[in-house]
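Need coordinates for the following:
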Amino acid sequence: MTSTRRGRIRNVIRLAPLLLAGALAFAAPGAAGAQINGPDAASWQHPGGASIDWFAVRASGHEFAIVKATESLNYVNPYFVQDGIGMRAAGIARGAYHYADPTQSPEAQAAFFASTAAPVIAGGLPPVLDIEHSGGLPPAALIDWTRRYLNSVQALTGRQPIIYTYPNFWRTAMANTTEFSNYPLWIADYNGGAAPGPLPGGWRHWTFWQYTDSGRIPGVNAAIDLNYYGGGLGDIHVFGNPFGS
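Modelled structure (predicted):
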């Protein structure tokens, strides 16, 4: 072995930790080729009362799911409990969302959602506020409604909520306010690209990206929203341990 060859080997050894670190960074959640996938579901994904086979969903590579729990002050997804149990049994990181009705009290809706979704929120992903219509409120009033809802849910659950929204809705109905940019963002953007477009509201990063509303996956007998996890909540798998809290 010549001295030149020995020098090359020493250089490779020195570079090995850096190469390993780079590989791990590339494989982090949200990196190309290492996307963590998951659907979100509501009653629409149960046509004719059909169940979702969450074991088939998990076996097809989907590692998290977020299910609608409540809407306004009087609607509970009739499949919320069975889906919550199914996700837990399959080892899927599970979450729950509330569909906002800005015409009704935000505090009352927060209490309604928190009490209904408590079993999922306790050991699953943080609670989600789905805000995508204004209820006729002008931006200042809608911003106030959102603030009050988020504060109430956090006080009731002890967890910072996630905000789900669309870019155009936030830029118009919410006047592109940056007040909530410290909350995790779940952005819906069906642009057909490899990432969401420019984020609204001063957000610099997304936690979840809903990239289609017409996906098809094993275990679900209807079209379904599909999402990527972009990091920000740590190892998402800890929210899917069926033997955890």
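
switch to C-alpha atoms for all contacts and neighbour counts from now on
OK.

Quick check: the gap between residue 203 and residue 103.
With distances defined as CA to CA, to the nearest Å, the gap from residue 203 to residue 103 amounts to 26 Å.

So for those two, which residue has more residues nearby?
Counted by other CA atoms under 10 Å, residue 203 and residue 103 do not tie: residue 203 has more neighbours, with 16 against 13.

ok, that one touching residue 181?
Yes - at 5.0 Å, residue 203 and residue 181 qualify as touching, with contact defined as CA atoms under 8 Å.

what residues do these two have in common as contacts?
Taking CA atoms under 8 Å, 6 or more residues apart in numbering as the contact criterion, no residue touches both residue 203 and residue 181.

Next up, the contacts around residue 211.
Going by CA under 8 Å, 6+ apart, residue 211 touches 188, 189, 190, 191, 192, 196, 225, 226, 227, 228.

Which SSE is immediately downstream of the helix or strand where it lies?
Assigned by DSSP states H and E, residue 211 belongs to strand 208-215. Scanning forward in sequence from strand 208-215, with DSSP H and E defining helices and strands, the next element found is strand 224-229.

Kindly calculate the angle that that following strand makes with strand 208-215.
Taking axes from the mean of the first three to the mean of the last three CA atoms, to 10 degrees, one finds strand 224-229 and strand 208-215 inclined to each other by 160 degrees.

what does strand 224-229 rub up against?
The contact list for strand 224-229, computed with CA under 8 Å, 6+ apart, reads 29-30, 35-41, 45, 207-217.

quick one more, to check against the first:
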Amino acid sequence: MARDHKPSRRHARVIAATVTALAVGGIALAEVPASAAGKPKGHDVSSHQKTVNWQSAKAKGARFVYIKATEGGTYRNPRFGSQYSGARNAGLLRGAYHFALPNKSSGAAQARYFVRNGGGWSADGRTLPPALDIEYNPYSKHKCYGLSKSGMVRWIHAFSNEVKRETGRRPVIYTTTHWWNTCTGGSRAFAANHALWLARYNSADAGSLPAGWTYWTFWQYDNSGSLPGDQNLFNGSMDRLRKFAKG
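Below you'll find the model as predicted:
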């Protein structure tokens, strides 16, 4: 996921080892996967992308974007407001995501912080549902944030329940299959009512999915390409994406 701060070299190696097919021969896979031809293209950004040329992104094929709003319980993307309004003004469907730090505070507390700092939703057909970015800890060797598998499931449930209570939508869950199986024990508790945003950098297909899910809604297939930030696809038509946004 697009981050505001780059991880250390040591942690970069950990990330590379745990995300399937991150690169081939050290070259980022920037091509749109052939198996996903015709699906709406999108991207995700954080303050690391600074001032985004949204009209240029749209001209290059972007139809949606997720923008980092918050991290943990204290950080807010200082560029969120301008990025969010800029994407809307360019005609992109846009939504906000929260980078989870489950070792810092409860799921409910982080959800409240997220919603109060950009993570809201409205049924206007242009606002994507809030998203939870939950993945390996970029700041510590404790890749599951020191939580047990059952504790992690409870944390995600608490976050989801609070987002649903405050916005009316369940959050999209961004993760990798490896992290999900490792840190939740392959929990199937979320697949029925949470859209999956899968991260897997591979030019062929999205590969195996986390337990319970039978299809992905969004697929982050690369961390660089023609669009600012990470490269994504929506698993459906543009009309279906608008309906998904509307709820």
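
re earlier: how about a markdown table for the contacts of residue 211 of structure 1, with distance to residue 237 of structure 1 added?
Output for the contacts of residue 211 of structure 1, formatted as a markdown table (distance: CA to CA, whole Å):
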| residue | distance to residue 237 of structure 1 |
| --- | --- |
| 188 | 22 |
| 189 | 25 |
| 190 | 26 |
| 191 | 28 |
| 192 | 27 |
| 196 | 23 |
| 225 | 20 |
| 226 | 18 |
| 227 | 15 |
| 228 | 14 |
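
quick one: which of those residues is nearest residue 18 of structure 1?
When these are ranked by distance to residue 18 of structure 1 (CA to CA), residue 228 comes first, at 27.5 Å.

ok, and the closest non-adjacent residue to the aligned residue in structure 2 for the closest one?
With the correspondence set by TM-score structural alignment, residue 228 of structure 1 lines up against residue 233 in structure 2. Distances taken as CA to CA, 6 or more residues apart in numbering put residue 41 closest to residue 233 of structure 2, at 4.7 Å, once the chain neighbours are dropped.

what does residue 232 of structure 2 give?
Taking CA to CA, 6+ apart, and ignoring the residues beside it in sequence, residue 232 of structure 2 has residue 220 as its nearest neighbour in space, at 4.3 Å.

tally of neighbours for that neighbour?
The burial metric for residue 220 of structure 2, expressed as a neighbour count using other CA under 10 Å, is 24.

So what does it match up with in structure 1?
Under the alignment (TM-score structural alignment), residue 220 of structure 2 pairs with residue 210 in structure 1.

Equivalent analysis for residue 113 of structure 2, please.
Looks like residue 113 of structure 2 aligns to residue 112 there (TM-score structural alignment).

Centre of the chain to stretch 199-219 of structure 1, how far?
Here stretch 199-219 of structure 1 is found 8 Å from its chain centre; the criterion is CA atoms, centre = their mean, to the nearest Å.

which stretches of structure 1 form strands?
Per DSSP state E, structure 1 has strands spanning 36-41, 64-71, 75-76, 93-99, 128-130, 162-165, 185-188, 208-215, 224-229. These are given in chain order.

Tell me which of these lies nearest to residue 52 of structure 1.
Ranking the strands of structure 1 by their distance to residue 52 of structure 1 (criterion: CA to CA) puts strand 36-41 first, at 9.5 Å.

elements contacting that closest one?
Judged by 3 or more CA pairs under 8 Å, 6 or more residues apart in numbering; DSSP states H and E, strand 36-41 of structure 1 is in contact with strand 64-71, strand 224-229.

gap between stretch 239-247 of structure 2 and the chain center?
In this view, stretch 239-247 of structure 2 has its centroid 17 Å away from the chain centroid, taken as CA atoms, centre = their mean.

list the buried ones in that stretch?
When burial is assessed from 16 or more other CA atoms under 10 Å, stretch 239-247 of structure 2 yields the following buried residues: 241, 242, 244, 245, 246, 247.

likewise stretch 53-64 of structure 2?
When burial is assessed from 16+ other CA under 10 Å, stretch 53-64 of structure 2 yields the following buried residues: 54, 55, 57, 58, 62, 63, 64.

Look through structure 1 and tell me its longest helix.
Of all the elements of type helix in structure 1, the one with the most residues (DSSP state H) is helix 3-26.

Trace that one over to structure 2 and give me the residue numbers.
Under TM-score structural alignment, the alignment places helix 3-26 of structure 1 onto no residue of structure 2.

related to what we said a few turns ago, what would I type in ChimeraX if I wanted to highlight the buried members of the contacts of residue 211 of structure 1 and nothing else?
Command for ChimeraX, covering only those of the contacts of residue 211 of structure 1 found buried under the criterion 16+ other CA under 10 Å:
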select :188,189,196,225,226,227,228
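
what sits against the residue nearest the centre of structure 1?
By CA atoms, centre = their mean, the mean C-alpha position of structure 1 lies nearest to residue 208, the distance being 4.4 Å. For residue 208 of structure 1, the contacting residues are 185, 186, 187, 227, 228, 229, 230, 231, taking CA under 8 Å, 6+ apart as the criterion.

rerun at 10 Å
The neighbours of residue 208 of structure 1, taking CA atoms under 10 Å, 6 or more residues apart in numbering as the test, are 30, 36-38, 162-164, 184-188, 227-232.

now residue 213 of structure 1
For residue 213 of structure 1, the contact set (CA under 10 Å, 6+ apart) comprises 39, 40, 188, 189, 190, 223, 224, 225, 226, 227.
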